[in-house]
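> show me the folded form of this:
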Amino acid sequence: MNALDELITDWLNLPDVALQLDLEVSRVRRLIEDGELVSVRRGDPEVRMVPAEMLTENGIAPHLQGTITLLRDGGFDDVELLTWLFTEDETLPGRPIDQLRKGQRGEVRRRAQALAL
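Next up, the predicted model:
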């Protein structure tokens, strides 16, 4: 998990995600199952954690679900997906997650589709 630790410094456990989104924890689990959020197991003991930057003050980052779907359809597992979303891309500029948080999906989706081929 070291590669993700370098890319993502702020993680939320599922109860904290639920609190931030004003939902029950069971609904957060459903969001993860439905591909609206991505979680990985971290810590000791291992618990499911979500990168905090997948959330904004208004809820889940815009266009995140569609991007997750594209990458998963292209064969990305959750660690690969998170690595791609949180890796700097000078041509965007910034990281794909930053673009999605700003509501800029076009170029991010084009790149995700190209990777998925």
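> rest of the way, CA atoms for contacts and neighbours
Fine.
> elements contacting the host helix or strand of L70?
Using DSSP states H and E, L70 sits within helix 64-73. Under the contact criterion of 3 or more CA pairs under 8 Å, 6 or more residues apart in numbering; DSSP states H and E, helix 64-73 touches helix 78-85, helix 106-116.
> how about the ones you listed in JSON lines, adding distance to S39 and mean neighbour count?
Formatted as JSON lines, these follow (distance: least, CA to CA, whole Å; neighbours: other CA atoms under 10 Å):
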{"stretch": "helix 78-85", "distance to S39": "8", "mean neighbour count": "18"}
{"stretch": "helix 106-116", "distance to S39": "19", "mean neighbour count": "16"}
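> select the longest strand from this protein.
For the chain, the longest strand by residue count, based on DSSP state E, is strand 47-51.
> gap between it and the chain center?
Mean-position distance between strand 47-51 and its chain equals 10 Å (CA atoms, centre = their mean, to the nearest Å).
> and the next helix or strand past that strand?
Proceeding N to C from strand 47-51, the next assigned helix or strand is strand 55-56, under DSSP H and E.
> please give me the structure for this one as well, since I'd like to look at both together:
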Amino acid sequence: MSSDPSSEPPLAEVDLASLVPEWIDWAEAARRLEVTVAKVRTMIRDHELAAAVPAPGAGQQLPADFIVDGLPVKGLPGLLTMMHDNGYDDREIIAWLYLDQDFPGRGIDALLENRGSEVKRRAQAMAF
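As a prediction, the model looks like this:
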């Protein structure tokens, strides 16, 4: 992160298409999770997964990194719930997870490396 936060766009305006390396649609998410598309919709609504429109006209999709070995990445559902409770929407949360933070690296990398408590602490600090 740069030392001048005012020079960075708000999370809601970040270009998600260029930030997230691979997006999957709800049908592919359902296939990877071995559930129905309706269940994927429920998981997004219940903050077990997050989805956003990565580019105009693309339709809602999920970062492929959110599903590992047939399950939501460990720590993601709790993080999503906490951030939603603090007023962030899915688009902002996805942007935050994929922007280079002081973890070291990106929040998504910390989750994938089972360092979720570190990500959660930083997300909690953002609420204050």
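> what's the TM between chain one and chain two?
The TM-score (TM-score structural alignment, normalised by the length of structure 1) is 0.89; 116 aligned residues with a CA RMSD of 1.7 Å.
> make JSON lines from the helices and strands packed on helix 64-73 of structure 1 and add distance to G66 of structure 1 to it.
JSON lines is the format used below for the helices and strands packed on helix 64-73 of structure 1 (distance: least, CA to CA, whole Å):
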{"stretch": "helix 78-85", "distance to G66 of structure 1": "12"}
{"stretch": "helix 106-116", "distance to G66 of structure 1": "8"}
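> between those, which one is nearest to E36 of structure 1?
Proximity to E36 of structure 1 (CA to CA) singles out helix 78-85 among these, at 12.3 Å.
> comparing that closest one with structure 2, how large is the average distance?
In the superposition against structure 2, helix 78-85 of structure 1 averages 1.0 Å from its aligned positions (mean CA distance after the TM-score superposition for structure 1).
> now that helix against helix 106-116, angle please.
On the basis of axes from the mean of the first three to the mean of the last three CA atoms, to 10 degrees, helix 78-85 of structure 1 is oriented at 140 degrees to helix 106-116.
> now do helix 78-85 of structure 1: everything it contacts.
Here helix 78-85 of structure 1 makes contact (CA atoms under 8 Å, 6 or more residues apart in numbering) with A3, L4, L7, V38, S39, V40, I68, L71, R72, R95, P96, I97.
> filter these down to the buried ones.
Buried by 16 or more other CA atoms under 10 Å: V38, S39, V40, I68, L71, R72, R95, P96, I97, out of these.
> okay if I get those residues as TSV plus distance to A114 of structure 1?
Output for these, formatted as TSV (distance: CA to CA, whole Å):
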residue	distance to A114 of structure 1
V38	21
S39	24
V40	25
I68	14
L71	10
R72	13
R95	16
P96	14
I97	17
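> the longest strand of structure 1 aligns to what range in structure 2?
Counting by TM-score structural alignment, strand 47-51 of structure 1 falls onto residues 59-63 of structure 2.
> and the matching stretch, which residues are buried?
Neighbour-count burial for stretch 59-63 of structure 2, counted by 16+ other CA under 10 Å, picks out Q60, Q61, L62, P63.
> so the second one touches W23, yeah?
Pointing back at Q61 of structure 2 there. Yes. The pair Q61 of structure 2 / W23 is scored as a contact, 6.1 Å apart, by CA atoms under 8 Å.
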